[in-house]
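Colleague: Sharing a model prediction with you, sequence too.
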Amino acid sequence: MDSALAVQLALALASMAGVLGYRVYFRGERAARAAGRTSRPMPVPVRALMTVSVVGVWFVMPFLPQPLLGAWPDAALSAARAPDLLPAMPGRWGQLLLGAPFAVGGFAVYVVLMRRNATVTARDYSRPAKLLMSGAYGHVRHPVVVARFLGTCGLVLVTGAAYTALLLPLLAAQLWLTARIEEREVLEPCFGKQFDVYRRSVPGFICPQVLLLAAVLALGLIVPWL
């Protein structure tokens, strides 16, 4: 296996540690409440693990040396390497210009939504003060996950990172798992019937707007290999 691909794969798999830490924290808080103990804030090590593994790792991966999107696996272009922020290859400017709004917009929306989340989890991260259902949450139940994924896809297009592009399904699986953990361990126990009604009326990740954005990104990621 190519050493660059091995590094990418190792980082992608290591990022799953954050998902495990997330689950252990929420399970521990549920057990504490069942035993009559007071909930505690998310411990700093767990928060740091989540930030580094779930967010930081996937932000760094596209900037590590690897074949260039659209060049690999063409032997004639094997010397082309990502990140490629000053494109020389035909078509790379199109990828960069397509990816930049998704990267900037996706991560900006992510930050805004995380700050909104903080308003209902400030006192107890494992027991939100209320169920967010308006704004972006009126279109999909997990807009933070959608913003993270679309933003990372945009960053992959900006850098031209071929191996990171190949591993995006692992990121999708990781984000799906974190969303499922939140629903099962936090939202269902805390909001019961209210969350059940919300879940039945609002999709988890895909709405017409997200579907359109995903289709545009998919073209940018797939066309270079056709």
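Modeller: Cool, the structure landed. Since the structure is predicted, the reported quantities are computational estimates derived from the model, not experimental observations.

Colleague: only C-alpha atoms for contact and neighbour calcs from this point on.
Modeller: Fine.

Colleague: which strands and helices sit next to the helix or strand where Val112 lies?
Modeller: Assigned by DSSP states H and E, Val112 falls within helix 92-121. Here helix 92-121 touches helix 143-159, helix 208-222, going by 3 or more Cα pairs under 8 Å, 6 or more residues apart in numbering; DSSP states H and E.

Colleague: Which stretch among those helices is buried most, on average?
Modeller: helix 143-159 (a mean of 26; mean count of other Cα atoms under 10 Å).

Colleague: what's the angle between that one and helix 92-121?
Modeller: 160 degrees (axes from the mean of the first three to the mean of the last three Cα atoms, to 10 degrees).

Colleague: helix or strand right after helix 143-159?
Modeller: Remark: after helix 143-159, the chain's next helix or strand is helix 162-166, criterion DSSP H and E.

Colleague: got the buried residues for the next helix or strand along the chain from that next one?
Modeller: Moving toward the C-terminus from helix 162-166, the next helix or strand (DSSP H and E) is helix 168-182. The neighbour-count check on helix 168-182 (16 or more other Cα atoms under 10 Å) flags Leu168, Leu170, Leu171, Gln174, Leu175, Trp176, Leu177, Thr178, Ala179, Arg180, Ile181, Glu182 as buried.

Colleague: now stretch 29-42
Modeller: Glu29, Arg30, Ser39, Met42.

Colleague: Presented hereafter is structure B, for comparison with structure A:
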Amino acid sequence: MASETNQDASQSDGKATGGLKPTTAMLIADASAAPAEHPHFIHSLALHFAETAIFLVAVVGAIALGLGITAYFAEHHYVLAYLAAYAGFRFSDLIVREDAEDSPPRKELGRRIAAQLPLLATFAAAPFERTYIYGGSAPAFVSALGLLLELLGMWLALGARIQLGFFTSGRTAEHPVLVKRGFYRYIRHPIYAGTFLVTFGWTLIYGAPVTAILTLIIGTILAQRQMKSEEAAMSASFGEEYDAYRRETDALIPDIW
């Protein structure tokens, strides 16, 4: 009867009884729920941008093929060989790569796209420098050296990743393994070293000294920053064992760095 009395009172005042005004608790709940949707929107927007960028690259590639870039590859065998080998390298690297299980797929995609931006800049800068500054083709021995470095880099990066997976097979989160065999016996970051050789080889394929120097400088800065972050995490995980390993080995180049 109490509820009926309240209803009658509402009607006598001429006020609608079909809905309730939001309480303070309801407003607080809505406000706290809003930020949860914001990261989702940002990730979705990033994926759309990435999809658009990939589509535009595909369109540019189709136009380039229509303009006769295949004839260019026919005349420049070292460039075509490099691209074919690099495609195999990227495909193999994805197969043997161990993805971070604690990273959301969208976050992982964004990280991978961002990591490729310096590489894409190098791929654009080297042919631009050769075409618009020097003209013609790079000397054959320089291009051959670039292809050789690319193959060595592939062997080092892929081999190190395979060794890392092999020596850590069967590990658990409670008992991690510090790999100090194989390539890791001589340098602490063979995957970075191999990837750097692969990238630097592209600048030699085109004979682009300015791009080569910039690749050395920027690549060194980026590698130093990444290695510092990873080594701090490894030192926190393995303690004195990793500190001793770091004192006994070099980072990228034996007896140099």
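Modeller: Structure received. Because the structure is predicted, anything quoted here is derived from the model rather than measured.

Colleague: where in the second structure is the aligned partner of the strand or helix carrying Gly28 of the first structure, by residue range?
Modeller: If you go by DSSP H and E, Gly28 of the first structure is part of helix 16-34. Across the second structure, nothing matches helix 16-34 of the first structure (TM-score structural alignment).

Colleague: Please identify the residue in the second structure that aligns with Pro143 of the first structure.
Modeller: In the second structure, Pro143 of the first structure lands on Pro190 (TM-score structural alignment).

Colleague: Tell me how far its match lies from Ala87 of the second structure.
Modeller: According to Cα to Cα, to the nearest Å, Pro190 of the second structure and Ala87 of the second structure sit 20 Å apart.

Colleague: Pretty sure Arg141 of the first structure sits against Ser201.
Modeller: No: between Arg141 of the first structure and Ser201 there is no contact under Cα atoms under 8 Å: 9.7 Å.

Colleague: got a list of what Gln95 of the first structure touches?
Modeller: Leu157, Val158, Gly160, Gly220 (Cα atoms under 8 Å, 6 or more residues apart in numbering).

Colleague: Between Arg141 and Ser201 of the first structure, tell me which one has more neighbours.
Modeller: The neighbour count for Arg141 of the first structure versus Ser201, taken as other Cα atoms under 10 Å, is higher for Arg141 (23 against 13).

Colleague: how about the nearest residue to the more buried one, chain neighbours excluded?
Modeller: Nearest residue to Arg141 of the first structure, sequence neighbours excluded (Cα to Cα, 6 or more residues apart in numbering): Gly204, at 4.7 Å.

Colleague: Surely the one you found is in a strand?
Modeller: No: Gly204 of the first structure: not assigned to a strand; according to DSSP: H, G, I helix; E, B strand; the rest coil it is coil.

Colleague: Distance of the most centrally placed residue in the second structure relative to Met227 of the second structure?
Modeller: By Cα atoms, centre = their mean, the mean C-alpha position of the second structure lies nearest to Arg112, the distance being 2.8 Å. When Cα to Cα is the yardstick, Arg112 of the second structure and Met227 of the second structure sit 17 Å from each other.

Colleague: follow-up on the earlier one: state the distance from the match of Pro143 of the first structure to Gly182 of the second structure.
Modeller: 10 Å.

Colleague: Mutual contacts of those two, please.
Modeller: Common contacts of Pro190 of the second structure and Gly182, defined by Cα under 8 Å, 6+ apart, comprise Ala160.

Colleague: Can you find the partner of the residue nearest to the centre of the second structure in the first structure?
Modeller: Match for Arg112 of the second structure (TM-score structural alignment): Thr51.

Colleague: can you tell me which residues contact the residue nearest to that match when sequence neighbours are not counted?
Modeller: Leaving aside its sequence neighbours, Thr51 of the first structure sits nearest to Gly18 (Cα to Cα, 6+ apart; 7.9 Å). Listed by Cα under 8 Å, 6+ apart, the contact partners of Gly18 of the first structure are Val46, Leu49, Met50, Thr51, Val52, Ser53, Val54.

Colleague: would you turn the residues you listed into TSV with distance to Ala4 of the first structure?
Modeller: What follows is the contacts of Gly18 of the first structure, written out as TSV (distance: Cα to Cα, whole Å):
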residue	distance to Ala4 of the first structure
Val46	29
Leu49	24
Met50	24
Thr51	23
Val52	20
Ser53	19
Val54	20
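
Colleague: Now, of those residues, which are buried?
Modeller: Neighbour-count burial (16+ other Cα under 10 Å) applied to these gives Val46, Leu49, Met50, Val52, Ser53, Val54.

Colleague: The first one: what secondary structure?
Modeller: To tie it back to what came earlier, the one meant is Val46 of the first structure. Quick answer, by three-state DSSP: Val46 of the first structure is helix.

Colleague: Distance from the chain centre to stretch 29-43 of the first structure, please.
Modeller: Relative to the centre of its chain, stretch 29-43 of the first structure is centred 27 Å away, using Cα atoms, centre = their mean, to the nearest Å.

Colleague: what's Ser137 of the second structure in contact with, if anything?
Modeller: Contacts of Ser137 of the second structure (Cα under 8 Å, 6+ apart): Arg130, Tyr206, Gly207.

Colleague: Tell me the counterpart of the first one in the first structure.
Modeller: Same thing as Arg130 of the second structure. Using TM-score structural alignment, the equivalent of Arg130 of the second structure in the first structure is Leu68.

Colleague: Before I go, just wanted to say thanks for your time.
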